[in-house]
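J.: Please work out how this folds:
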Amino acid sequence: MTPSAIPGPIDPPARLLMGPGPISAYPSVLRAMSAPLVGQYDPYMTQLMGETQELYRGVWATSNDATLLVDGTSRAGIEAAIVSLVRPGDRVLVPVFGRFGHLLAEIAERAMAEVHTIETAWGQVFAPSAIEEAIVRVKPTLLALVQGDTSTTMNQPLDEIGAICERHGVLFYSDATASLGGNDFEADAWGLDAATAGLQKCLGGPSGSSPITLSERAVEVIRSRGRIEAGIREDGDASAADFVRSNYFDLGMILDYWGPRRLNHHTEATSMLYAARECARVLLLEGRDAVIERHRVSGAAMLAGVEGLGLTVFGDVAHKMNNVVAVEIPAGVPGDAARAALLEDFGIEIGTSFGPLHGRVWRIGTMGYNAREDAVLTTLAALEQVLRRFGASVPAGGGVDAAADVYRGAA
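T.: From the prediction side, this is the model:
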């Protein structure tokens, strides 16, 4: 390649990311990522790892010693949790109320589990009694349950599920990728055995690191599985089913890497560690409850705003996540073309959806750094103009006025 053919430096356009994620990162998180690298066993690196673990105990509301990061996107954390907790042949129960429940089921199937699902209509959540009935019937080893599913915007209540799982001797795992930091999550109080998330939604960072927390019971299950180090089985009479079906996502090995022995497993993603630490630091500095309340208010303002524009909201609003709303695309408005106009003319990104909702709804997020008044009002003002351009009849200023009233009421 000649010098003239080499692309220029990265220069992304300015965007206001108001979709279901990823979102615009906190400026301090981006600054943290530009800090100089250190070696993975540098004392400063190990100090940051310890600080990050303690910060995320505050984010998760847990005292779990096994609170750390899995290097990779939020899906890396999901896969690490499931493949490390489940042996081939174990029964796994997955209540599905959106696309990401299907993802948990697929990952469990790839871990060679016997997967059972129950389903409810998209836009609804499960009653605890329905989950308990399925647990009694299926007798699973693990319940894998999404908390907030951005495909439907629904927030599954978890506060009664841990006690149900404990009553029946079931491990309880939740994917909190889309919900952690913007909605209530009480890992210890709710009886979670394992929970994973990502940075790119309410935590206000880039995709690429997955916070995880594990109860002592989950750690015992993980430690009970055989390990292979340097190609040698430590437990000579263990069957193949005893071994985690992944090296990179073997939480037993990752726990040793993050633990006091710092056993080599992989090279830590240093810049992502910086980002994850700063996401947690920013959240706890503002105050965990205050951040959740900021998401609640901004979510309520966006909900009022889209209704003020005459749009119909999808799903059971009583169980909607704080940080994302789905709205029906008005009849006659080309959904993808309108989204493209919003991006091209205003630099604002909103989302489409999946499966039965593809082409039917837009998903608009208010999360992390963008859970703030100016971002919400700017998005609603731009959306009004785009809707008018494509022939929709909308009240002048209806969205901005309704959202502003919510913020004034919360002040």
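
J.: From here on, just use CA atoms for contacts and neighbour counts.
T.: Noted.

J.: in terms of contact count, name the helices or strands touching the longest helix along the chain.
T.: What stands out as the longest helix in the chain, according to DSSP state H, is helix 288-308. Where contact means 3 or more C-alpha pairs under 8 Å, 6 or more residues apart in numbering; DSSP states H and E, helix 288-308 is packed against strand 324-328, helix 373-389, helix 398-410.

J.: any chance of those in CSV, with mean neighbour count too?
T.: Formatted as CSV, the helices and strands packed on helix 288-308 follow (neighbours: other C-alpha atoms under 10 Å):
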stretch, mean neighbour count
strand 324-328, 25
helix 373-389, 19
helix 398-410, 18
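
J.: Dump the ones you listed into a markdown table; add distance to His168 as well.
T.: Output for those, formatted as a markdown table (distance: least, C-alpha to C-alpha, whole Å):
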| stretch | distance to His168 |
| --- | --- |
| strand 324-328 | 34 |
| helix 373-389 | 44 |
| helix 398-410 | 42 |
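
J.: Relative to His295, which of the ones you listed is closest?
T.: Nearest to His295 among the helices and strands packed on helix 288-308 is strand 324-328; the distance by C-alpha to C-alpha comes to 9.5 Å.

J.: Remind me what that closest one packs against, helices and strands.
T.: Counting contacts by 3+ C-alpha pairs under 8 Å, 6+ apart, strand 324-328 packs against helix 288-308, strand 361-365.

J.: how does it look with 10 Å?
T.: Packing partners of strand 324-328 (3 or more C-alpha pairs under 10 Å, 6 or more residues apart in numbering; DSSP states H and E): strand 154-155, helix 288-308, strand 361-365.

J.: Please report how far the residue nearest the centre of the chain lies from Ala35.
T.: Most central in the chain under C-alpha atoms, centre = their mean is Thr177, positioned 1.2 Å from the mean C-alpha point. Distance of Thr177 to Ala35, computed by C-alpha to C-alpha, to the nearest Å: 26 Å.

J.: Let me see the ranges of the helices in the stretch 51-200 of the chain.
T.: In the stretch 51-200 of the chain, the helices defined using DSSP state H, counting those that start in this stretch lie at 74-85, 99-110, 128-138, 161-167.

J.: Any idea which of the ones you listed gets closest to Cys279?
T.: Proximity to Cys279, assessed across the helices of the stretch 51-200 of the chain by C-alpha to C-alpha, is greatest for helix 74-85 (14.5 Å).

J.: just to revisit the earlier point, among the helices and strands packed on strand 324-328, which comes closest to Val29?
T.: Val29 lies closest to helix 288-308 among the helices and strands packed on strand 324-328, at 16.1 Å (C-alpha to C-alpha).

J.: So Leu30 belongs to a strand, correct?
T.: No: applying DSSP: H, G, I helix; E, B strand; the rest coil, one finds Leu30 to be helix, outside a strand.

J.: And this one, please, so the two structures can be compared:
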Amino acid sequence: SIGSLTSAALEGPLGAKSAPVLLRLDRSMSSVTIPPPACMLRPLEVPLRYLFGPGPSNVPPRILAAGSRPIIGHLHPEMYEIMNDIKKGIQYAFQTENNMTIAMSGSGHAAMECAVFNTVEPGESVLIAINGIWGERVAEIAERMGANVHRMVKTPGRYFTNTEIEQAIKKHKPVLLFLAHGESSAGLCHPVDGIGDICRKHDCLFLVDTVASLGAAPIFMDKQNIDILYSGSQKALNAPPGTAPISFNDRACHKMFNRKTKPVSYLFDMTHLSNYWGCDGKPARVYHHTGPVSGFFALRESLAILAERVKGYFPTSSVTFLNKKSPFFICVLQDLRLPSVTTIAIPEGYDWREMLTYIMKHHCIEMTGGLGPSIGMVMRIGLMGYNCEKTNADMALHALADALKNCKKSKA
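T.: Modelled structure (predicted):
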């Protein structure tokens, strides 16, 4: 006890020096007035849920097991080896040979900000294709760091033609064009072919978001001339949220490492992150931040599972399963539907929030409404990676039918 330690300390010559410290500690402990919260004295409880929304997805046992391995130091040689494996796995998933390929410590938003912060300087022109929430987010990020933002806007579910994109690039002369390959708020998988060629023609970097599409729809970073590509761990890759693959090609690196001003974020500064990931050619890696060790274990395993699949992505999709039986109208053109997230029109006369609440309560299934500009327009079902099974599609459709039967329908 503190009291016995204090008495012992008072007996010895060295103890006499430490007694005042222990007495102060004794007084401070006895003066605690806020009791331990009751919730912290109970064991952790987490319900079993079927995550059939746009992400995160259910994590397979193999990846959960990888994430539960004993922690090692984030600067240990063994950790560097695992990070090197992750880099190679991302290169395979992205279909790129870019040396500047890493995993961000954070969600897909971390990679999104990293891409903008490092390649755009205050006052520079950027062009954002907005047909859902992710373009809106990137536009706000770019404005916050002082870029001159130009928006191309379409309603959720619509896509931009290459002609429209080139005309906007000619007009605004941006240093960066952003496009979401997998626009999860609308269920759209945007065509990418030819856009990278247009960007190179006009000396513009091409930034692509694949958070919702990587592992569900094919993407070819090098062949499609994508300069910066990023994703997230928690969707079709089936890893827990918290890590975000990103890659920069030589064109992006030249812009990134020859800027006049420092990036607005120290944590996301690729000058430091490139060394942390062993991408800068220097013999030693210098401490920058403590990476999510367990998260990297899980990400490595998810990339290993992806590598075991011959095509590099999951060949089946929620669209394939749901189209066969769904009585609902799908809100995106057939050939542009995002494989991982299917958007359906809200059934006429029903409160979509009431339906989703009913499905969660009675079926333990998560589905979601729209996001950003698609709120009130659609409901979203995600069957990706580990969850992409016919039995899960049947379960989702059964839950929807049950909600239609038991939720109140307005007379309007």
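
J.: Tell me how the two chains score on TM-score.
T.: Once superposed, the chains reach a TM-score of 0.87 (TM-score structural alignment, normalised by the length of structure 1), with 371 aligned residues with a C-alpha RMSD of 1.6 Å.

J.: Cys199 of structure 2 reaches Gln167, doesn't it?
T.: No: with contact defined as C-alpha atoms under 10 Å, Cys199 of structure 2 does not reach Gln167; the gap is 11.3 Å.

J.: More neighbours: which of these two?
T.: Neighbours per residue (other C-alpha atoms under 10 Å) separate Cys199 of structure 2 from Gln167, with Cys199 holding more: 23 against 11.

J.: Residue in structure 1 paired with that one?
T.: Using TM-score structural alignment, the partner of Cys199 of structure 2 in structure 1 is Cys165.

J.: residues touching its match, list them.
T.: Contacts of Cys165 of structure 1 were listed using C-alpha atoms under 10 Å, 6 or more residues apart in numbering, and they are 131-132, 135-136, 140-143, 171-172, 191-193.

J.: got the residue ranges for the strands in structure 2?
T.: Counting by DSSP state E, structure 2 has strands at residues 50-51, 100-105, 125-130, 148-153, 176-180, 182-183, 188-189, 205-209, 228-230, 243-248, 341-345, 365-366, 368-369, 378-382.

J.: could you dump these to CSV with distance to Glu301 of structure 2?
T.: Output for those, formatted as CSV (distance: least, C-alpha to C-alpha, whole Å):
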stretch, distance to Glu301 of structure 2
strand 50-51, 20
strand 100-105, 14
strand 125-130, 33
strand 148-153, 38
strand 176-180, 26
strand 182-183, 23
strand 188-189, 26
strand 205-209, 22
strand 228-230, 18
strand 243-248, 13
strand 341-345, 23
strand 365-366, 25
strand 368-369, 28
strand 378-382, 22
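
J.: can you put the helices of the stretch 51-200 of structure 1 in CSV and add distance to Gly351 of structure 1?
T.: Output for these, formatted as CSV (distance: least, C-alpha to C-alpha, whole Å):
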stretch, distance to Gly351 of structure 1
helix 74-85, 19
helix 99-110, 15
helix 128-138, 30
helix 161-167, 31
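
J.: Tell me which of these sits nearest to Leu273 of structure 1.
T.: Among the helices of the stretch 51-200 of structure 1, helix 74-85 sits nearest to Leu273 of structure 1 (C-alpha to C-alpha), with 14.0 Å.

J.: Now find how far off-centre the closest one is within its chain.
T.: Between the centre of helix 74-85 of structure 1 and the centre of its chain there are 13 Å (C-alpha atoms, centre = their mean, to the nearest Å).

J.: Leu48 of structure 1 touches Met272, doesn't it?
T.: No: Leu48 of structure 1 lies out of contact with Met272 (C-alpha under 10 Å); the separation is 11.7 Å.

J.: neighbour count winner among those two?
T.: The residue with more neighbours, out of Leu48 of structure 1 and Met272, is Met272; 23 against 15, by other C-alpha under 10 Å.

J.: OK, contacts around the aligned partner of that one in structure 2?
T.: Residue pairing (TM-score structural alignment): Met272 of structure 1 is matched to Gly295 of structure 2. For Gly295 of structure 2, the contact set (C-alpha under 10 Å, 6+ apart) comprises 63-64, 66-68, 105-106, 233, 239-243, 301.

J.: Weed out the non-buried ones from the residues you listed.
T.: 63-64, 66-67, 105-106, 233, 239-243, 301 (16 or more other C-alpha atoms under 10 Å).

J.: Now do the contacts for Glu54 of structure 1.
T.: 48, 62-65, 67-68, 277, 280.

J.: Off-centre distance for stretch 180-193 of structure 2?
T.: For stretch 180-193 of structure 2, the distance to the chain centre is 15 Å (C-alpha atoms, centre = their mean).

J.: scratch that, stretch 318-333 of structure 1
T.: Stretch 318-333 of structure 1 sits 19 Å away from the centroid of its parent chain (C-alpha atoms, centre = their mean).

J.: got the end-to-end distance for it?
T.: Stretch 318-333 of structure 1 has an end-to-end distance of 27 Å (C-alpha to C-alpha).

J.: Where in structure 2 does it align, residue-wise?
T.: Going by TM-score structural alignment: stretch 318-333 of structure 1 matches residues 335-350.

J.: if we can go back for a sec, which one of the helices and strands packed on strand 324-328 of structure 1 lies closest to Ile254 of structure 1?
T.: Comparing those by C-alpha to C-alpha, helix 288-308 comes nearest, at 27.1 Å.

J.: what inclination does that closest one have with respect to helix 373-389?
T.: Helix 288-308 of structure 1 and helix 373-389 are oriented at 20 degrees to each other (axes from the mean of the first three to the mean of the last three C-alpha atoms, to 10 degrees).

J.: So which bits of helix 288-308 of structure 1 are buried?
T.: Applying 16+ other C-alpha under 10 Å to helix 288-308 of structure 1 flags 288, 291-308 as buried.

J.: so Arg353 of structure 2 makes contact with Met377?
T.: No: the pair Arg353 of structure 2 / Met377 is not scored as a contact, 11.9 Å apart, by C-alpha under 10 Å.

J.: Give the residues shared as contacts by the two.
T.: Gly369.

J.: Can you pick out the residue with more neighbours from these two?
T.: More crowded of Arg353 of structure 2 and Met377, by other C-alpha under 10 Å: Met377, with 17 against 13.

J.: Trace the more buried one over to structure 1, please.
T.: Aligned partner of Met377 of structure 2 by TM-score structural alignment: Arg360.

J.: With Leu322 of structure 2 instead?
T.: By TM-score structural alignment, Leu322 of structure 2 lines up with Met302.

J.: Against Tyr274 of structure 1, how distant is its match?
T.: For Met302 of structure 1 relative to Tyr274 of structure 1 (C-alpha to C-alpha), the value is 31 Å.
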